[in-house]
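Peer 1: quick one: sequence and predicted model below, then my questions.
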Amino acid sequence: MTLPSSPPAPHRPAVEGAFAPRKIIHVDMDAFYASVEQRDDPALRGRPVAVGGSRQRGVVAAASYEARRFGVRSAMSSMAALRRCPELVFVRPRFEAYKAISQQIRSIFADHTALIEPLSLDEAYLDVTAAAGSATGIAAAIRARILADTGLTASAGVSYNKFLAKLASDHRKPDGLTVIAPGRGEAFVEGLDIARFHGVGPVTAARMKDLGIATGADLRARSSEELDALFGKAGRYYYWAARGVDHRPVRPDRVRRSSGSEHTFAEDLTTETELIAGLAPAVAAVWRHCEASGTLGRTVTLKVKYADFRQITRSRTGAEPVASRDALDAIGRDLVRGVMPLRAGVRLIGLALSGFSAEAATDRQLALAL
């Protein structure tokens, strides 16, 4: 999630909500893929379920709440998931079914507003500023209609900007509705554990806590200059997030032109084997976007940041879009081999796919590497 890199314009107040506040809803389906499988197969209800591949190189695309209690999460390797939950049931993904249900849910949104920004098959932002009725009432009506029409539950967050609405939808999952009213955003954020901020990963959260930044209030106490010095470009994001500020509009029919994922490691990676293993979650995350959006890309870019913070990228563009997760993984591995031998230990590795073409995947059945 990206907040404005500059402060609000001079004619706008520093506190979001004091000037013409928007009414934003973030709707997030609860464990969507796994919930669909449990709905359609009564034998799976109440059991720990993972949608994805059970083979050695398989990846969890989604986990039911029963599985999450064991620590099973999306993008986790299947073998790691099984170690945490030996009773885990793996189910092959049915993306055509998920897409059909997603379209059904999208039509429910459209009954309330045309300002819909889908983020994936299972979540979206809605701007209901101009809609009749309260945003809270609309969110409640949407959740009730989703349950009645699909048999699935959704969580929703209501607030005056996208950042807070997203935080709110996560607050009481599953099957929750949380409202952050105008004027209360900063107070809501100040009590949050820093690890719950979007854009603060485990390594950054640990570093912040070492610096005495454990909550939103601690983060807000640091100056913009100090955060810039500590965290670079991300410092500005942290500064405004701590104040609950986000002026981004809801963008209907947003076209995403690339998808990327990166991970910072607690200990530097030093071997080819470690780099390839470290790249696996990024491959899984990027391919999940391809599956959810029905798009395929032609250009694969590897990002490597060394322990001294120097950074390099390596790219490969094919004549045709990358057609499978196995192909994406193979290209990523080749790009890793291309940066060997390493000039120093690696603290961050990432992968991005760009040059998207929706037409290339319109009629395909997308599936995980099983």
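Peer 2: That came through, no problem.
Peer 1: use CA for all of it now, contacts and neighbours both
Peer 2: Noted.
Peer 1: which stretches in this structure count as helices?
Peer 2: Remark: helices assigned in the chain by DSSP state H are 32-40, 65-68, 78-84, 95-110, 135-150, 162-171, 185-190, 202-210, 216-220, 224-231, 234-241, 272-293, 325-338.
Peer 1: tell me which of those helices is the most buried.
Peer 2: helix 162-171 (a mean of 24; mean count of other C-alpha atoms under 10 Å).
Peer 1: also this one, for the comparison:
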Amino acid sequence: MERSILHVDMDAFFASVEQRDNYKLRGKPVIVGGTTERGVVSTCSYEARKFGVHSAMPLFIARQKCPQGIFVPVRYWRYKEVSDKVFAILREITPFVEPLSIDEAYLDISHLNTNPKDVAMQIKKSVYSELALTISIGVSYNKFLAKVASDWNKPNGIKVIDESMMPEILFPLSIKKVYGLGKTTVSKLNNIGIFTIKELYELDKEYFEEYLGKHSLEIYHRIRGIDDREVEVSSERKSFGRETTLKNNTKDIEEIKKHLLFFSQEINIMLKRSNNKVKTITIKLKSQSFENRTKSKTIGYYTDDVNTIYAIASELIDSMYLEEPLRLIGLSVSSIEEKKQLEQIKFNI
């Protein structure tokens, strides 16, 4: 059976949710990531991208590039709430959904006796009619090409790449588009004059191993339209967490604990909504000299209780000596178990 794979990607998801929830933000350059100068951009609207703002950019640079930008704090709980509705729509289409992030997924629709482009259009229509949000979708016969296709006509785009288009359709694209090539490898290839997929395609096969190492054969086949990776159906989440870059560096334990309390409350909401409990609590600290430190504690039972999470986080920070002021504080929880699984374990016992 010929495979039909979709890659779906919400358009400027966090910013789009903010614009949908607040009509005053529609059509405006919205930058999600905080209201201080110390953090980074989580995402931004397409209106802000016209000014050169992009994800992971320091907020102070984003403000310089787009002084008229509207800066809003991250509301992860809200994005998760909307994301759950998006994934519910996807799972109505097929059970074969592989979440990649809160706003991105692969779908295997090979079993459906329907034109794949029609399925993609149905998803786009449902997401817009039910959630007033747009989504870009790539359609192809493997994961790599579906991902390339979803980026083709953003925002609100749809693109089909079939075997008859290969490999020529990839030739003009940057090698940055090739799944499996990291920044270091891209830089290494750039240094020998390889910038496009066409130039990589023309590289002799024996040089692939020399320049690309153990994944060389995968890359060699991938740019020739061969990618046998399966859509992995899993909704398992490894951790929940929140962090923030402080407006001012601090060693004040009470101020740090205020942030940990706020994070505990947000994580509690995430756990309740996802029907999960956890055993491991971890705090993350970054000093003003950018040194990262983490410390964890695993308890003997699963919990979603906000007071328990906060108490352990407080205990952890009390046990750490702060040699210099902090610029970032984070809290995460892991060792996750779904409540329904816990209840089944208790019943079996």
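Peer 2: Received, thanks. None of the values given here were measured: they were computed from a predicted structure.
Peer 1: any chance of the helices of structure 1 in a markdown table, plus distance to residue 305 of structure 1?
Peer 2: Formatted as a markdown table, the helices of structure 1 follow (distance: least, C-alpha to C-alpha, whole Å):
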| stretch | distance to residue 305 of structure 1 |
| --- | --- |
| helix 32-40 | 34 |
| helix 65-68 | 31 |
| helix 78-84 | 26 |
| helix 95-110 | 34 |
| helix 135-150 | 42 |
| helix 162-171 | 28 |
| helix 185-190 | 31 |
| helix 202-210 | 14 |
| helix 216-220 | 25 |
| helix 224-231 | 14 |
| helix 234-241 | 15 |
| helix 272-293 | 11 |
| helix 325-338 | 12 |
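Peer 1: and these: which comes nearest residue 52 of structure 1?
Peer 2: The minimum distance between residue 52 of structure 1 and the helices of structure 1 falls on helix 78-84, with 7.9 Å, by C-alpha to C-alpha.
Peer 1: need the residues that contact that closest one.
Peer 2: For helix 78-84 of structure 1, the external contacting residues (C-alpha atoms under 8 Å, 6 or more residues apart in numbering) are 52-60, 70-73, 88.
Peer 1: quick one: that helix to structure 2 mean distance?
Peer 2: Following superposition, helix 78-84 of structure 1 is found to deviate from structure 2 by 1.3 Å on average (mean C-alpha distance after the TM-score superposition for structure 1).
Peer 1: to residue 25 of structure 1, which of the helices of structure 1 lies closest?
Peer 2: helix 162-171 (5.9 Å).
Peer 1: distance from the closest one to the middle of the chain?
Peer 2: 12 Å (C-alpha atoms, centre = their mean, to the nearest Å).
Peer 1: that one packs against which elements?
Peer 2: strand 24-29, strand 154-159, strand 177-179 (3 or more C-alpha pairs under 8 Å, 6 or more residues apart in numbering; DSSP states H and E).
Peer 1: between these, which one is closest to residue 192 of structure 1.
Peer 2: Using C-alpha to C-alpha, those put strand 177-179 closest to residue 192 of structure 1, at 14.6 Å.
Peer 1: against structure 2, where does that closest one fall?
Peer 2: Using TM-score structural alignment, strand 177-179 of structure 1 lines up with residues 158-160 of structure 2.
Peer 1: what's the average distance of that stretch to structure 1?
Peer 2: Averaged out, stretch 158-160 of structure 2 is 0.2 Å away (mean C-alpha distance after the TM-score superposition for structure 1).
Peer 1: for that stretch, the distance to its chain's centre please.
Peer 2: 21 Å.
Peer 1: same question, stretch 98-113 of structure 2
Peer 2: 15 Å.
Peer 1: report the buried residues of that stretch.
Peer 2: 98, 99, 102, 103, 104, 105, 106, 107, 108, 109, 110 (16 or more other C-alpha atoms under 10 Å).
Peer 1: ok, which of the helices of structure 1 comes nearest residue 249 of structure 1?
Peer 2: Using C-alpha to C-alpha, the helices of structure 1 put helix 162-171 closest to residue 249 of structure 1, at 7.8 Å.
Peer 1: what's stretch 38-52 of structure 1 in contact with?
Peer 2: So stretch 38-52 of structure 1 is contacted by 33-34, 37, 58-68, 78, 85, 87-93, 151-152, 368, 370 (C-alpha under 8 Å, 6+ apart).
Peer 1: what about these, which are in strands?
Peer 2: Of the contacts of stretch 38-52 of structure 1, the ones assigned to strands by DSSP state E are 60, 61, 62, 63, 89, 90, 91.
Peer 1: who wins for most neighbours among the residues you listed?
Peer 2: residue 63 (29 neighbours; other C-alpha atoms under 10 Å).
Peer 1: and the counterpart of residue 221 of structure 1 in structure 2, how far from residue 167 of structure 2?
Peer 2: Here residue 221 of structure 1 is matched to residue 202 in structure 2, going by TM-score structural alignment. Noted for residue 202 of structure 2: a distance of 11 Å to residue 167 of structure 2, by C-alpha to C-alpha, to the nearest Å.
Peer 1: find the residues that touch each one of those two.
Peer 2: The contact sets of residue 202 of structure 2 and residue 167 do not overlap (C-alpha under 8 Å, 6+ apart).
Peer 1: and the ones in strands among the contacts of stretch 38-52 of structure 1, which two are furthest apart?
Peer 2: Largest pairwise distance in those, by C-alpha to C-alpha, is 13.0 Å, between 61 and 89.
Peer 1: wait, doesn't residue 260 of structure 2 sit right on residue 331?
Peer 2: Yes: look at residue 260 of structure 2 against residue 331 with C-alpha atoms under 8 Å: they come within range, at 6.7 Å.
Peer 1: mutual contacts of those two, please.
Peer 2: Common contacts of residue 260 of structure 2 and residue 331, defined by C-alpha under 8 Å, 6+ apart, comprise residue 313.
Peer 1: out of the contacts of helix 78-84 of structure 1, the closest to residue 133 of structure 1 would be?
Peer 2: residue 73 (37.2 Å).
Peer 1: do you know how far residue 139 of structure 1 is from residue 155 of structure 1?
Peer 2: Distance from residue 139 of structure 1 to residue 155 of structure 1, by C-alpha to C-alpha: 9 Å.
Peer 1: again, but for residue 185 of structure 1
Peer 2: Noted for residue 185 of structure 1: a distance of 19 Å to residue 155 of structure 1, by C-alpha to C-alpha.
Peer 1: could you do residue 282 of structure 1 as well?
Peer 2: 26 Å.
Peer 1: same question for residue 127 of structure 1.
Peer 2: Distance, residue 127 of structure 1 to residue 155 of structure 1, by C-alpha to C-alpha: 16 Å.
Peer 1: same question for residue 90 of structure 1.
Peer 2: Applying C-alpha to C-alpha to residue 90 of structure 1 and residue 155 of structure 1 gives a distance of 25 Å.
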